[in-house]
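# only geometry, no sequence info:
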């Protein structure tokens, strides 16, 4: 069983936990106090000019949060919105000013999570920015990309300076039992379980369907992981099922936090391979990979991103995607629809092509770009900012 020391520690109750428990209580109280200062108007939160969705987890080292963020970007884009992602910078990078993360960014400077998000979000032309102060990163992003009309914050559970239009908390499918039930440092929880009730939505993997005594179960929405398969990184049309592996040396590698689930999936897919759990992220190097003398390397997408600088056609990536139920999709669109009903928000939207201002036509339910002579529809309260969905204005139509 591939379990890290920290996970093993958080599943137990020892004398050390009894010593740390008072610190956990003080931490919970500090979170409540901080939350109250904004709730009762003692401090004013920072509001972005566009809706912001907070996506975070109640447990440490979440491995499902980033995958859900990728799904959310895809969902919003497919519904005509133009999302962007903001996140805290990597703790060891000492990056002071906000920067944009791309697929060519140095992962030692921006971190694995930001690299993973940039890798997937680039497919939807969705920018990803990081910075030390999450409350200001979005403003720099919007200056550089004024056509973005929804922000997704990949963390921010305790950053109450950020006014949140929608908060989604993701429960890891491997940690839904919350370990020993204690808050840090005595346990794996980042806050008391009652904190879940303040979220607009709680996302949980369908295979762990159950009720929680301390949680408003009406806020729980279930998602499932689509059928998994391996595809070649460079030849995405090649599928592992059709590959002849007889006589070839297969190695499956995974970082310690992904190892258990990844190796369980290999067993489910009836794939036999040598397995390596990597404790130190810095081990994902060309030298280490070459030392395996493997003909085929099986790896998760999250770990493959760490190998982009030297990845080759030996790499086969486990493709997974989240499928959310209809109820969650409707909830998301309804919440955003409420925000876009504010005409002040519609007034600040810009044309995705020329980045120029738009004219709001209430009766026609359209946003008009005078320069490009295009009309972007507003359907069910949601502005559809896609060129393919826009109406080209005829020469005789006045704006």
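That came in fine, so what should we check first? The model shown is predicted, which means the values in this text are computed figures rather than measured ones.
# Every contact and neighbour count from this point should use C-alpha atoms.
Will do.
# what about the helices in the stretch 51-200 of the chain?
Remark: helices assigned in the stretch 51-200 of the chain by DSSP state H, counting those that start in this stretch are 65-78, 107-110, 112-121, 134-144.
# In TSV: those helices, plus mean neighbour count and distance to residue 273.
Output for the helices of the stretch 51-200 of the chain, formatted as TSV (neighbours: other CA atoms under 10 Å; distance: least, CA to CA, whole Å):
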stretch	mean neighbour count	distance to residue 273
helix 65-78	19	25
helix 107-110	20	28
helix 112-121	23	25
helix 134-144	19	42
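# Format these as CSV; extra columns: distance to residue 89.
Shown next, in CSV, are the helices of the stretch 51-200 of the chain (distance: least, CA to CA, whole Å):
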stretch, distance to residue 89
helix 65-78, 15
helix 107-110, 6
helix 112-121, 8
helix 134-144, 8
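# Which one, of those helices, ends up nearest to residue 14?
Taking CA to CA, helix 65-78 is the member of the helices of the stretch 51-200 of the chain nearest to residue 14, at 29.4 Å.
# Contacts for the closest one next, please.
55-57, 82-84, 113, 116-117, 120-121, 124, 126, 152, 154, 170, 172, 321-322 (CA atoms under 8 Å, 6 or more residues apart in numbering).
# please redo it, this time with the cut-off set to 7 Å
56, 57, 83, 117, 120, 121, 170, 322 (CA atoms under 7 Å, 6 or more residues apart in numbering).
# Over to stretch 216-233?
Applying CA under 7 Å, 6+ apart, the contact partners of stretch 216-233 are 197, 200-206, 211, 238-240, 313, 315-325, 328.
# next, the one to line up against it:
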């Protein structure tokens, strides 16, 4: 369990010390945004529209499935998107494209998941400096006519044309409803009224006051089907595993979600949780007593080269209503 899990989902005496830091953090972000708005700090304007997609919380909150849906949607509408994402590795290098499975050892799991699904139709680039990364992508792929920025809600140096903020109402994501570092939120909820598009996931809870928000669009995540890693064409409903002896492997980032999923689906599964950014090895998926081994898709991609026939991937897919699709097209048309 992460140290943050011990206090981000409750109120403890520690929060009397952390709350003033949260106030300063919020003030700093507001000041930073104002400086960019007044052109005191220089920003970068790209020659193509930029869509920024981020979560209000440090948790993913469904942001990655939404981004995958967005890529497919833009391609069907005739756009040629490119994705930029932040390099979270310990040894950052210059902006570069994720081009092969060999990049997995030096790439964040979610970034590699994006490349796994999108790289044939949408280049995925990583780098510490998002503006420089976007410029390198456009230089290499001049046919790209739209940039999707994964994360970057508070990275004001790169100007965005459309901002999509994901709000996950689960306890794991919203926690105690406080701003960092006292809680898991990266943005004050009342600031959401300034966002272009707010996409929600789940049912509202009492922590977040939605009275001052703009219009919200609900996203539904589906994760009731798994596929075999050796042969992705083989797919089965998760309900077919209910009477099986299962082992669920994940890193700490997905452990709480996996535990909730096991309980929700009433699976007979033993959960194995590993450290953040853990690199799985062959012996860890060698579990002879298991009828099947399940892993979140972003984790299981590490195991493709040494997978066995018991290994199954659990993907997340986003369903978005037609109203949001129409709004996106309208905003993009107005930007051209």
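Okay, I see it. Just so it is clear, the model here is predicted, and its values are computed rather than measured.
# ok, back up a step: let's see which of the contacts of stretch 216-233 of the first structure end up in strands.
Mapping the contacts of stretch 216-233 of the first structure onto strands (DSSP state E) picks out 201-205, 315-319, 322-324.
# quick revisit: the helices of the stretch 51-200 of the first structure: which one's closest to residue 37 of the first structure?
For residue 37 of the first structure, the closest of the helices of the stretch 51-200 of the first structure is helix 134-144, at 16.6 Å, according to CA to CA.
# Strands of the stretch 1-150 of the second structure, start to end?
With DSSP state E, counting those that start in this stretch, the ranges of strands along the stretch 1-150 of the second structure come out as 50-55, 81-86, 96-97, 124-127, 146-150.
# Between which two of the ones in strands among the contacts of stretch 216-233 of the first structure is the distance greatest?
201 and 315, at 36.3 Å, using CA to CA across these.
# circling back to that earlier point, format the strands of the stretch 1-150 of the second structure as TSV; extra columns: mean neighbour count.
Formatted as TSV, the strands of the stretch 1-150 of the second structure follow (neighbours: other CA atoms under 10 Å):
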stretch	mean neighbour count
strand 50-55	24
strand 81-86	26
strand 96-97	18
strand 124-127	25
strand 146-150	23
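# could I get these as JSON lines with distance to residue 68 of the second structure?
Formatted as JSON lines, the strands of the stretch 1-150 of the second structure follow (distance: least, CA to CA, whole Å):
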{"stretch": "strand 50-55", "distance to residue 68 of the second structure": "11"}
{"stretch": "strand 81-86", "distance to residue 68 of the second structure": "10"}
{"stretch": "strand 96-97", "distance to residue 68 of the second structure": "17"}
{"stretch": "strand 124-127", "distance to residue 68 of the second structure": "12"}
{"stretch": "strand 146-150", "distance to residue 68 of the second structure": "10"}
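# which residue in the second structure lines up with residue 9 of the first structure?
Correspondence of residue 9 of the first structure to the second structure, assessed by TM-score structural alignment: residue 7.
# for the first structure, longest helix please?
For the first structure, the longest helix by residue count, based on DSSP state H, is helix 15-39.
# Check which residues of that one are buried.
Counting neighbours by 16 or more other CA atoms under 10 Å, one finds that the buried residues in helix 15-39 of the first structure are 17, 20, 21, 24, 25, 27, 28, 31, 34, 35, 38.
# Please apply the same query to stretch 199-209 of the first structure.
Under the neighbour-count criterion of 16+ other CA under 10 Å, stretch 199-209 of the first structure has 199, 200, 201, 202, 203, 204, 205, 208 buried.
# where's that stretch relative to the chain centroid, distance-wise?
Relative to its chain's centre, stretch 199-209 of the first structure lies at 15 Å (CA atoms, centre = their mean, to the nearest Å).
# mind checking the end-to-end distance for stretch 182-200 of the first structure?
Across its full length, stretch 182-200 of the first structure reaches 23 Å end to end, with CA to CA, to the nearest Å as the criterion.
# Where in the second structure does it align, residue-wise?
Against the second structure, stretch 182-200 of the first structure falls on residues 178-196 (TM-score structural alignment).
# can you list contacts of the matching stretch?
So stretch 178-196 of the second structure is in contact with 8, 15, 18-19, 22, 56-58, 162-164, 174-177, 208, 212-214, going by CA under 7 Å, 6+ apart.
# Repeat that for stretch 123-135 of the second structure.
44, 82-87, 92, 94-98, 115, 137, 158.
# before we move on, back to that, nearest to residue 284 of the first structure among the contacts of helix 65-78 of the first structure?
residue 117 (18.1 Å).
# Show me what that closest one aligns to in the second structure.
By TM-score structural alignment, residue 117 of the first structure lines up with residue 114.
# And residue 285 of the first structure, by the same measure?
Matched by TM-score structural alignment, residue 285 of the first structure corresponds to residue 281 in the second structure.
# residues contacting its match?
No contacts exist for residue 281 of the second structure under CA under 7 Å, 6+ apart.
# where's it relative to residue 298 of the second structure, distance?
In terms of CA to CA, residue 281 of the second structure sits 15 Å off from residue 298 of the second structure.
# What sits closest to the counterpart of residue 124 of the second structure in the first structure if chain neighbours are left out?
Residue 124 of the second structure maps onto residue 128 in the first structure, with residues paired by TM-score structural alignment. Excluding the flanking residues, the one nearest residue 128 of the first structure by CA to CA, 6 or more residues apart in numbering is residue 85, at 4.7 Å.
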